[in-house]
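> Turn this into a model:
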Amino acid sequence: MNTSFYRTIWISDLHIGSTQCQADALLDFLKHNDSEKLYLVGDIIDFWALSKKMYWPRDHNTIIQKILRKARHGTQIIYVPGNHDENVRDYDDYVFGDIVVKNSDIHTTVNGKRFLIVHGDEYDTIAKHHQWLAKIGSLGYDWLIEINRFLRLFRRLFGRQSHFSLAAFVKFKVKNVVQFISDYEESIVRTLKNEGLDGVICGHIHHAEIKEIEGFLYVNTGDFVESCTAIVEHQDGRLELIRWLTQEAPQLTQQHDGELPHPG
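Coordinates of the predicted model:
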């Protein structure tokens, strides 16, 4: 597979240091995709998981090395911390190994569209005001991911498609979870739509999407835990959401030319 080169790439919710991280798919993505600028949009290293259990296999070390190598070779890398790596927020505007830490950033596409880059937990009322509840929810999510690892194994043994996400299935079937996702998206748009921005690019809820809400472009990078997704900006400013599965061709899921409809 040839290497694709983009103007900008956004990835988030890698959860390095936890058993959730799909390291093989992530390494494959980093190997076959380069860009002028790379945004790491939070929950890159999972300090919540590491505080409970030390887990750092060799391939997680390789991920860090590969990202640092990209920075040394000229990729502009901006690290926007999330709630699972919130300690890094204390180092706003610091530079570590050619990687710049920013708690938020404004990215301007080649066609002049301005996007706020944030992890997104700032707009999640549970994560912001009830962290203990968020951590209980994180434990439940971890449980679903662990069960899913066994489900994938059985599906592979019986010749069925192995890429199946139990957590994603629950998201779309449980009414309260569906409502939470909707509330999260609307909270961000309601807060930002009058800030002179064209959109927001975030992560946090592990639900990749590009969509317009009230003339404002909402973009979510997804994750490398369930869906293995990323957002890319082409050289013409077009945004694309791609799904990356190890040893499979990347799948286009959504794309947007960056142009928003004019009122009326």
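> contacts, neighbours, all on C-alpha from now
Will do.
> Unless I'm misreading it, residue 200 sits right up against residue 119, doesn't it?
No - with contact defined as CA atoms under 8 Å, residue 200 and residue 119 do not form a contacting pair (10.0 Å).
> The two: which is more packed in?
Taking other CA atoms under 10 Å, residue 200 and residue 119 do not tie; residue 119 has more neighbours (28 against 23).
> Could you measure from that one over to residue 153?
In this structure, residue 119 and residue 153 are separated by 32 Å, where distance is defined by CA to CA, to the nearest Å.
> How about residue 97?
From residue 97 across to residue 153, the span is 38 Å (CA to CA).
> more neighbours, the two?
Counting neighbours by other CA under 10 Å for residue 97 and for residue 153 shows that residue 153 has the greater number, 14 against 11.
> Could you pull out the helices in the stretch 151-264 of the chain for me?
With DSSP state H, counting those that start in this stretch applied, the stretch 151-264 of the chain shows helices at 166-173, 175-192, listed in chain order.
> Need these in TSV (columns: mean neighbour count).
Written out in TSV, the entries for the helices of the stretch 151-264 of the chain read as follows (neighbours: other CA atoms under 10 Å):
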stretch	mean neighbour count
helix 166-173	15
helix 175-192	15
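> Can you show me the helices along the stretch 1-150 of the chain?
If you assign secondary structure with DSSP H, counting those that start in this stretch, the helices in the stretch 1-150 of the chain sit at 23-32, 47-52, 58-72, 125-129, 131-157.
> Let's see this one next, to set against the first:
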Amino acid sequence: MKKEKSDRATNRYKTLWISDVHLGTSGCKAEFLVDFLKHNECDKLYLVGDIIDGWKLKSNFYWPQEHTNVIRRILTKSKRGTKVFYVTGNHDEFLRKFVEYKLEMGNIQVVNEAIHTTADGRKLLVTHGDQFDVITRYHKWIALAGDAIYESTMSFNLWFNRGRALMGMRYWSLSAFAKQRVKTAVNVVSNFEDSVARECKRRELDGVICGHIHHAEIRELHGVTYHNCGDWVESCTALGEDANGKISVIQWVSLDHLNQSPKVSQLRRKAS
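Next up is the predicted model:
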């Protein structure tokens, strides 16, 4: 049988970074990520932590076919020559015990952090970032409770935005609103970003790429460049490095499409 040709363009990057996928949870936008991985090629792929949500899988096993498809896409990339670095996070901390054994499976390597050199010669620390979050590091029970609240918020947000869509209104993120408005949350995020940037400067590196707080961003902070991958629960964002070393945030799905099935004909992709 003759295969149909796809009219969808494939983008080429030197490097891609994705984080906070949370496979194993109902909030994971796995179908959108499969589409992203299918239409974006790279020499190196960094999985910057919380790809698999071990916390959630311990209490309630949830693993639909779409989540398996994500793993298959990553394995396919590695088989075709892409070097994959799995950087461990707090939700997939069960993998950290394998780092000391220098676990490698073909083109896939499990690490706690990495130093990436860009095409223009800059050295960047790649880390999930949970070790710079005082709540996650020293008060895990609070982090677990917060995770449960976050998941409940996301469930409410799903039905809330479906109602908004029926009324012709745009997507609105309750969790993002809370992070921006609640003083404690703002302080936690700000302290996290400051700590990551200062550690990067202490090591005399040019910048850092992290995840953890589910907010994609690139900005100058304390004399280094701070990059955050975002997530695949709410924003469907990644970071991409072009052949010249320029790194940009990739917004794969518009907010208007987050509550819809990811039919390719409806996807609107843009890089900012």
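> circling back: for residue 182 of structure 1, find the nearest of the helices of the stretch 1-150 of structure 1.
helix 125-129 (12.9 Å; CA to CA).
> Provide the aligned range in structure 2 for the closest one.
Aligning helix 125-129 of structure 1 against structure 2 (TM-score structural alignment) gives residues 134-138.
> Residues contacting that stretch, please?
For stretch 134-138 of structure 2, the surrounding residues in contact (CA atoms under 8 Å, 6 or more residues apart in numbering) are 90, 130, 131, 142, 143, 192.
> From residue 127 of structure 1, how far off is the aligned residue in structure 1 for the first one?
Aligning on TM-score structural alignment places residue 90 of structure 2 opposite residue 83 in structure 1. Distance, residue 83 of structure 1 to residue 127 of structure 1, by CA to CA: 8 Å.
> shared neighbours of the two, which are they?
With contacts defined as CA under 8 Å, 6+ apart, the residues shared by residue 83 of structure 1 and residue 127 are residue 121.
> the more surrounded of those two?
When residue 83 of structure 1 is set against residue 127 and neighbours are counted by other CA under 10 Å, the residue ahead is residue 83, at 23 against 18.
> Surely that one touches residue 45?
No - taking CA under 8 Å as the definition, residue 83 of structure 1 is not a contact partner of residue 45, at 10.2 Å.
> just to revisit the earlier point, need the helices of the stretch 151-264 of structure 1 in JSON lines with distance to residue 52 of structure 1, can you?
Listed next are those as JSON lines, based on distance: least, CA to CA, whole Å:
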{"stretch": "helix 166-173", "distance to residue 52 of structure 1": "21"}
{"stretch": "helix 175-192", "distance to residue 52 of structure 1": "26"}
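> who wins for proximity to residue 89 of structure 1 among the ones you listed?
It is, among those and with distance given as CA to CA, helix 175-192, at 19.9 Å.
> In structure 2, which residues correspond to the closest one?
Against structure 2, the aligned range for helix 175-192 of structure 1 is residues 183-200 (TM-score structural alignment).
> all strands for the stretch 151-264 of structure 1, in order.
Per DSSP state E, counting those that start in this stretch, the stretch 151-264 of structure 1 has strands spanning 199-202, 209-213, 216-220, 229-233, 239-243, 251-256. These are given in chain order.
> would you turn those strands into a markdown table with distance to residue 17 of structure 1?
Output for the strands of the stretch 151-264 of structure 1, formatted as a markdown table (distance: least, CA to CA, whole Å):
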| stretch | distance to residue 17 of structure 1 |
| --- | --- |
| strand 199-202 | 21 |
| strand 209-213 | 25 |
| strand 216-220 | 22 |
| strand 229-233 | 19 |
| strand 239-243 | 22 |
| strand 251-256 | 27 |
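> What distance do you get for the residue mapped onto residue 120 of structure 2 from structure 1 to residue 7 of structure 1?
Residue correspondence to structure 1 (TM-score structural alignment): residue 120 of structure 2 is matched to residue 111. Distance check for residue 111 of structure 1 against residue 7 of structure 1: by CA to CA, it reads 12 Å.
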